[in-house]
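> This is the structure alone, sequence omitted:
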């Protein structure tokens, strides 16, 4: 009789959370649908990138596995050595390479530890678990920001990597350079610290209140610390989410190992050409970013006037701490042909979308009876 046993995944899969991508909006008669659930750039890429997409005819050729032209263009734009750059399939692909290289399981059966703030990017626990390492989650401060002091206290002999998501997804606050440097001075040099700056361009376009410090620019920090990796992407500001192109920046003693662990041909030739065109027209990219930042502030100001508490987001989204009323808010958004990203009974992340979508959100929030207040 034939054996009916089935192949089984590794035991770790039973413990991993499921990644929940932003859902599209539900059709509502008479209303234009808007997707505000995935932190996408609703304006899309600049026209020159669209031209690249129309003209590209090299799909039958393998890409350059080192993305040499892209790294050269990035090096010139950012003022870094192209050899310090390692590309990946989005910043998530680049992060996966980092974790696979520096954290996992050990021959004696023990697990390396990866520290990160929580709630933060929901792919973190999945990536850490798949690498074979153990997640150490440190609760956010009440305003949604990182508790860096507590993260430093969580370091043990098993700690191999620390992830600092700035601005933090999904809550929005960013850390400053002074905060990062103070934190790094408490971290052993053997521990790799990843500054995940997927939304960095939105920090650049954000106005900084007098007397406050701007969000950190990882490129100002990594030259002084051999254990720092800066993580960035073309998915958000440049509107290339569907092409999957990101990169990390670090010192040669780190990049030499990351290149070994990198997935061959992770960045397609089309993605590389589109990214280069985005770099060449970065002024237009930033104009679009500035518009989205202005819309973010319009939404935030309007909701605060209605009585909502909104964390100080420096990204292209806002966080509504709706708690137990999160399902009701998500359902109301659905009735208004808006999709938002609900997190259980914690809160809702709302991406900044088209102007009309943002205006509809403001009107909808005014009538919602359970306006978010700052958690205790």
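Right, received. Where do you want to start? Given the structure is predicted, the values throughout are model-derived calculations rather than measurements.

> switch to C-alpha atoms for all contacts and neighbour counts from now on
OK.

> All the helices of the stretch 151-300 of the chain, residue numbers only.
177-184, 200-204, 218-221, 252-261, 269-280, 282-306 (DSSP state H, counting those that start in this stretch).

> any chance of those helices in JSON lines, plus mean neighbour count and distance to residue 53?
As requested, these are exported to JSON lines (neighbours: other CA atoms under 10 Å; distance: least, CA to CA, whole Å):
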{"stretch": "helix 177-184", "mean neighbour count": "16", "distance to residue 53": "37"}
{"stretch": "helix 200-204", "mean neighbour count": "23", "distance to residue 53": "23"}
{"stretch": "helix 218-221", "mean neighbour count": "17", "distance to residue 53": "30"}
{"stretch": "helix 252-261", "mean neighbour count": "16", "distance to residue 53": "28"}
{"stretch": "helix 269-280", "mean neighbour count": "22", "distance to residue 53": "7"}
{"stretch": "helix 282-306", "mean neighbour count": "18", "distance to residue 53": "17"}
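
> dropping in the other structure now:
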């Protein structure tokens, strides 16, 4: 039976596949694959969700008015410079669609957020992927790949999956070098976890650069991953046009009210972020002491340079009831969870290292025995 013709790109575009669930014992899997907050919602957020639930027979506010006012107050920017979407990924989709004239290109580092290539392909935009340098954005190389066809450049900062950052001065110089006809999107989904001099947001550059937009999310530091809410800040004229491309009623009432409540409880939520950052340091320092190569992550995850062993390590962790995110042939991203979750991951990593050392030693003995036999 023939099927209706659909776009040819749907035959080749990669669909998002969550990490395989843990298997082995009947213990609760340790969820360290999706960069979620390990903390349950604060009581004030739960109350806002419950109150909003009683109104779901009505459509949500299509303009997200209360939420936009709260975001504008939090960042000290005008309301007309903010667009809200069903997670920052929905706003990324809007950006790709908004620049998708025939022949348009989008330039971004790779590996980076794994959905970028899919969004580009679905919008009909050609991806130009620029390899990372030492797990970090090579902004000079990205600049060199910008052409007359480039309509969008994305800088994921901190980068997902490596957790590395580019500093504020380096980013400012880069933004200044991009032609004003090209849109620059700085994806700051993990900004709240950044510490030190690199903690300066690109939001401060928006006023001087109308071609710059900055994306944020409530899914990570604010702990609302299940409600899908994100926002974008940029030039008012750009934002006004982007709002036209956003799907009406995309951000539901419960999500809007929960996000408003989260902004009102920001101080408490950011203390939770501090605890995650402390755990990030502990996990990374422990792994480095034990011989692992781990970049200096500024996100709520760490990156293991495992190359061809990435998939095997992911399966190893799953067999020990820990789910991690394996990128075949490249590495493994491990979210920072509760202390107990992290300890179980560290134990699995230790077992892996011991098993690898035993296997290597055994192979060496086999080769030596073979040489002696030949001799």
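Nice, thanks for sending it over. What you see is a predicted model; the values in this text were computed from it and never measured.

> ok so, going back, any idea which of the helices of the stretch 151-300 of the first structure gets closest to residue 10 of the first structure?
Residue 10 of the first structure sits nearest to helix 252-261 of all the helices of the stretch 151-300 of the first structure, at 20.9 Å, using CA to CA.

> what range in the second structure matches that closest one?
Under the alignment (TM-score structural alignment), helix 252-261 of the first structure falls on residues 236-245 in the second structure.

> now swap in stretch 114-121 of the first structure and tell me
Taking TM-score structural alignment, stretch 114-121 of the first structure hits residues 106-113 over in the second structure.

> in what helix or strand does residue 87 of the first structure lie?
strand 85-88 (DSSP states H and E).

> which other residues reach the following helix or strand past that strand?
Toward the C-terminal end, the helix or strand that comes next after strand 85-88 of the first structure (DSSP H and E) is helix 90-102. Contacts with helix 90-102 of the first structure, where a contact means CA atoms under 8 Å, 6 or more residues apart in numbering, come from 86-88, 127-128, 131, 160-161, 192, 198, 231-235, 241, 244-248, 257-258, 261-263.

> In the second structure, what residue spans correspond to strands?
Using DSSP state E, the strands found in the second structure span residues 30-31, 82-85, 105-110, 126-131, 150-156, 183-187, 212-217, 230-233, 301-304, 322-323, 325-327, 331-335.

> Could you export those as CSV, including mean neighbour count and distance to residue 283 of the second structure?
As requested, the strands of the second structure are exported to CSV (neighbours: other CA under 10 Å; distance: least, CA to CA, whole Å):
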stretch, mean neighbour count, distance to residue 283 of the second structure
strand 30-31, 24, 15
strand 82-85, 26, 33
strand 105-110, 25, 25
strand 126-131, 19, 27
strand 150-156, 24, 23
strand 183-187, 24, 25
strand 212-217, 25, 25
strand 230-233, 25, 28
strand 301-304, 25, 8
strand 322-323, 26, 15
strand 325-327, 24, 16
strand 331-335, 25, 10
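
> Tabulate these in CSV, adding columns for distance to residue 257 of the second structure.
Formatted as CSV, the strands of the second structure follow (distance: least, CA to CA, whole Å):
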stretch, distance to residue 257 of the second structure
strand 30-31, 27
strand 82-85, 13
strand 105-110, 33
strand 126-131, 36
strand 150-156, 27
strand 183-187, 24
strand 212-217, 15
strand 230-233, 13
strand 301-304, 28
strand 322-323, 31
strand 325-327, 31
strand 331-335, 27
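
> coming back round to it: by how much does the match of helix 252-261 of the first structure deviate from the first structure on average?
For stretch 236-245 of the second structure, the mean deviation from the first structure after alignment is 1.0 Å (mean CA distance after the TM-score superposition for the first structure).

> what's that stretch in contact with?
Contacts for stretch 236-245 of the second structure (CA under 8 Å, 6+ apart): 80, 81, 82, 83, 94, 95, 97, 98, 210, 211, 233.

> which pair in those residues spans the largest distance?
80 and 97 (20.6 Å).

> Span of stretch 99-115 of the second structure from start to end?
17 Å (CA to CA, to the nearest Å).

> so stretch 308-325 of the first structure matches what in the second structure?
Using TM-score structural alignment, the residues of the second structure aligned to stretch 308-325 of the first structure are 292-309.

> Identify all contacting residues around the matching stretch.
35, 135, 158, 161-165, 190-191, 193-195, 276-277, 280, 284, 287-288, 328-336.

> If we use 6 Å, what do you get?
The set of residues external to stretch 292-309 of the second structure that reach it, using CA atoms under 6 Å, 6 or more residues apart in numbering, is 162-164, 190, 193-194, 329-336.

> And for stretch 145-153 of the first structure?
Outside stretch 145-153 of the first structure, the residues that touch it by CA under 6 Å, 6+ apart are 117, 140, 141, 173.

> same check, this time on stretch 342-356 of the first structure
With CA under 6 Å, 6+ apart, stretch 342-356 of the first structure has contacts from 36-37, 39, 42, 170, 316-324, 326, 340-341.

> Of those, select the buried ones using a ChimeraX command.
Restricted to buried positions by 16 or more other CA atoms under 10 Å, the ChimeraX selection for these reads:
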select :36,37,39,42,170,316,317,318,319,320,321,322,323,326,340,341
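
> which among the contacts of stretch 145-153 of the first structure end up buried?
Buried members of those, scored by 16+ other CA under 10 Å, are 117, 140, 141, 173.

> Residue 65 of the first structure: neighbour count?
Number of residues near residue 65 of the first structure (other CA atoms under 10 Å) recorded here: 17.

> Name all residues that make contact with it.
Residue 65 of the first structure is in contact with 264, 265, counting by CA under 6 Å, 6+ apart.
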